[in-house]
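Engineer: What follows is a protein structure lacking sequence information:
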């Protein structure tokens, strides 16, 4: 209820004997980010500087997140770099920022820095790092991250598994993509699409359609990505009948 939260904050600012504190501002910043109110967020940022609350790591973390959610990635990264102390949430935010502005090498560099500084990556961090490898077609680094996850006993949730399927598929290593995909207890639509797209890159129309049929039988509703990937595969392999099957 972001609008209501900001309305209450506005009323609070009218009280002469009450002042917002380090518990107030994180919620206000979250509301600004949720509504993409970057101008208001900048005004709150100014208040934090004047009141000396910028020293609070939680407040700073929410400030970084607010700028990121408002697509002000340069401010988010600048805020992060200026923080003397950082938490996992901040690292995740800045890595995600670099991924969203398509600076995948930087995303992976910060991922490496995070681990060197002793922070334990979580599912969000690892998913973004693997997706960055996929966008760079960097199979070697992607496999290295996967190997480390297995050796550490990290639980591969649907997000991490889907990212691995996507990475192996885009890098042309379909055997590993299938292995990860089949081990998923609950396959997300992202994982299905990644597998179909992987076969599509190779022009394997038959496997695309077989996966599509299996997907349909398991009650998974296809998306536009699913259909466009299969049609592209049919086009590449000149399979008119398979393409008509979709129609």
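Structural biologist: Here it is on my side, so go on. Keep in mind the model is a prediction, meaning the values are calculated, not measured.

Engineer: Could you use CA atoms for every contact and neighbour count after this?
Structural biologist: Fine.

Engineer: Can you tell me how far the residue nearest to residue 67 when sequence neighbours are not counted is from residue 157?
Structural biologist: Distance criterion CA to CA, 6 or more residues apart in numbering; nearest residue to residue 67, sequence neighbours excluded, is residue 76 at 5.1 Å. If you measure residue 76 against residue 157 using CA to CA, to the nearest Å, the figure is 28 Å.

Engineer: okay, those two: which has more neighbours?
Structural biologist: residue 76 (23 against 13; other CA atoms under 10 Å).

Engineer: Which element, helix or strand, includes that one?
Structural biologist: helix 73-82 (DSSP states H and E).

Engineer: Now the residue nearest to the spatial centre of the chain: which helix or strand?
Structural biologist: Nearest to the mean C-alpha position of the chain, by CA atoms, centre = their mean, lies residue 128 at 5.1 Å. Assigning secondary structure by DSSP H and E places residue 128 in helix 123-136.

Engineer: Quick one: distance of that helix to the chain centre.
Structural biologist: 8 Å (CA atoms, centre = their mean, to the nearest Å).

Engineer: can you check stretch 234-247 too?
Structural biologist: Distance, centroid of stretch 234-247 to centroid of chain: 33 Å (CA atoms, centre = their mean).

Engineer: I would like the residues contacting it, please.
Structural biologist: 203-206, 209, 227, 230-231 (CA atoms under 8 Å, 6 or more residues apart in numbering).

Engineer: this is the other structure I want to compare:
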């Protein structure tokens, strides 16, 4: 009965049954710990485990330990997790794979990556679950290369990967934008017969999309027979990231026609696509259908998309009224969308008001300071802009240095602004000079508002040393004629670089794909997939 109530998400009734039991054994206690943990009431799961330790008539087993370690992992309770580790040793249960895997997972999720590595290394008979937990820990700690390495070492040790192994390795490859790595994993998936697995198929779609190959992502999508909402959403998200708003809407309508119920993420992608393609009325229609048709409450991400949609179309006053009418408290993503619109349209007074709210909500986010500083700069208020930059330093908000990278023959080449560390620096800067000459013949005029240098005479020159332009020059030098050039950047690409990429794609007759922090830009024949609306 306890288990039934727990699985029906009614822990009040489960607890009532437990309290009325005249006698309890370990199974009863475990049912409560597992029930609270599965219902994400992790603090109560930990409390019940403590009661088990105080009850001398029972002794915790691997179910007790694994469940409480999972609860510790989910609330980040490292101190108690370490205590549980000690109790496990005391009870002589360290030899049980179930317990060891839970300990590795707990240390990973609590940010103690070195402890998890040490524990993993001490396990002699590692099974596929142990390897998966370690690889997932690498991904959770942004160690994507290590996650891929664990996958290949596991294969060399003769352990057959399962769907979790493949999905984790593909997720790591996607975050690295490592297309070669992803295609090698794809080969393994085909050889082991996992292509019919929808979870693996969805991960493949995401990997190809994040590595800049929308064609391959669509090919995988077409090969999946029994597509569920995760597969559809992965493909919809891929099109949205690549700026194909029309394809997003077509896929979404096709999914609905097949009777697939959209989920939370599906609507985030659809509303974002409407925002980036200026489909305001259509976006409002989909937003209203969430509750009216699908019985779903919009969350912060959906509201942020709506504010972004109104802001991008220049309807900033309407966007502000929309925020004020929201039934939930606006979070930083909502106000951040409005601040971005204020920067785009030069709304100084509203920008100051919104930025003040964001400074209170997230004082350590450098992006908010930069946006307000840019608005001041737009109006020529350079002293006020400098003051905001000083405030950013006082609050300890550091802007991440911009960098771009490009893969050539299995080697990643990283560039920063004004970079002169590369072995082919002279050739790169020579190619830049050639590019300047060619794009000016096409009518290029430097967009100096994107230069951070205060000295006007140096602004245009400094624009040409942005990291993505250096990566482009190196790609033109290193890749065969006609081969696509794929560049990754850790920040949003600036408007001047966007213009140069468009012109370069036409001049050099190349497909240029730039993945910045927000989306993909695919430049072909002088135009971009985003339609200059990003």
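Structural biologist: Received the coordinates, thanks. Everything numeric here is computed off the predicted structure, so don't read it as measured data.

Engineer: returning to what we had before: residue in the second structure paired with the residue nearest to the centre of the first structure?
Structural biologist: Under the alignment by TM-score structural alignment, residue 128 of the first structure pairs with residue 168 in the second structure.

Engineer: Surely that match and residue 135 touch.
Structural biologist: Yes: proximity of residue 168 of the second structure to residue 135 meets the contact threshold set by CA atoms under 8 Å, at 6.9 Å.

Engineer: Give me the number of neighbouring residues for residue 289 of the second structure.
Structural biologist: Quick note: residue 289 of the second structure (other CA under 10 Å) scores 14 neighbours.

Engineer: Give me the aligned partner of residue 191 of the second structure over in the first structure.
Structural biologist: In the first structure, residue 191 of the second structure lands on residue 151 (TM-score structural alignment).

Engineer: give me every residue that touches residue 198 of the second structure.
Structural biologist: Counting by CA under 8 Å, 6+ apart, the residues that residue 198 of the second structure touches are 224, 226-228, 230-231.

Engineer: Just give the nearest non-adjacent residue to the match of residue 128 of the first structure, would you?
Structural biologist: residue 136 (6.2 Å).

Engineer: In the first structure, point out the residues matching the host helix or strand of the one you found.
Structural biologist: If you go by DSSP H and E, residue 136 of the second structure is part of helix 128-140. Helix 128-140 of the second structure corresponds to residues 88-100 in the first structure, going by TM-score structural alignment.

Engineer: just stretch 324-333 of the second structure next, same as before
Structural biologist: Using TM-score structural alignment, stretch 324-333 of the second structure finds no match anywhere in the first structure.

Engineer: what about that stretch, start to end distance?
Structural biologist: Span of stretch 324-333 of the second structure from end to end, CA to CA: 15 Å.

Engineer: For the second structure, which segments count as strands?
Structural biologist: Using DSSP state E, the strands found in the second structure span residues 403-408, 411-416, 485-489, 512-515, 520-524, 527-528.

Engineer: I'd like those strands as JSON lines, with mean neighbour count and distance to residue 213 of the second structure appended.
Structural biologist: Conversion of the strands of the second structure to JSON lines gives the following (neighbours: other CA atoms under 10 Å; distance: least, CA to CA, whole Å):
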{"stretch": "strand 403-408", "mean neighbour count": "20", "distance to residue 213 of the second structure": "14"}
{"stretch": "strand 411-416", "mean neighbour count": "16", "distance to residue 213 of the second structure": "18"}
{"stretch": "strand 485-489", "mean neighbour count": "24", "distance to residue 213 of the second structure": "10"}
{"stretch": "strand 512-515", "mean neighbour count": "25", "distance to residue 213 of the second structure": "9"}
{"stretch": "strand 520-524", "mean neighbour count": "25", "distance to residue 213 of the second structure": "10"}
{"stretch": "strand 527-528", "mean neighbour count": "20", "distance to residue 213 of the second structure": "15"}
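
Engineer: now for these, which one comes closest to residue 206 of the second structure?
Structural biologist: Across those, residue 206 of the second structure has its closest neighbour in strand 520-524 (13.0 Å, CA to CA).

Engineer: circling back: so what does the helix holding residue 76 of the first structure touch, helix or strand wise?
Structural biologist: helix 57-69, helix 88-100 (3 or more CA pairs under 8 Å, 6 or more residues apart in numbering; DSSP states H and E).

Engineer: what's the mean distance for it versus the second structure?
Structural biologist: When the second structure is overlaid, helix 73-82 of the first structure sits 2.6 Å from its aligned residues on average, using mean CA distance after the TM-score superposition for the first structure.
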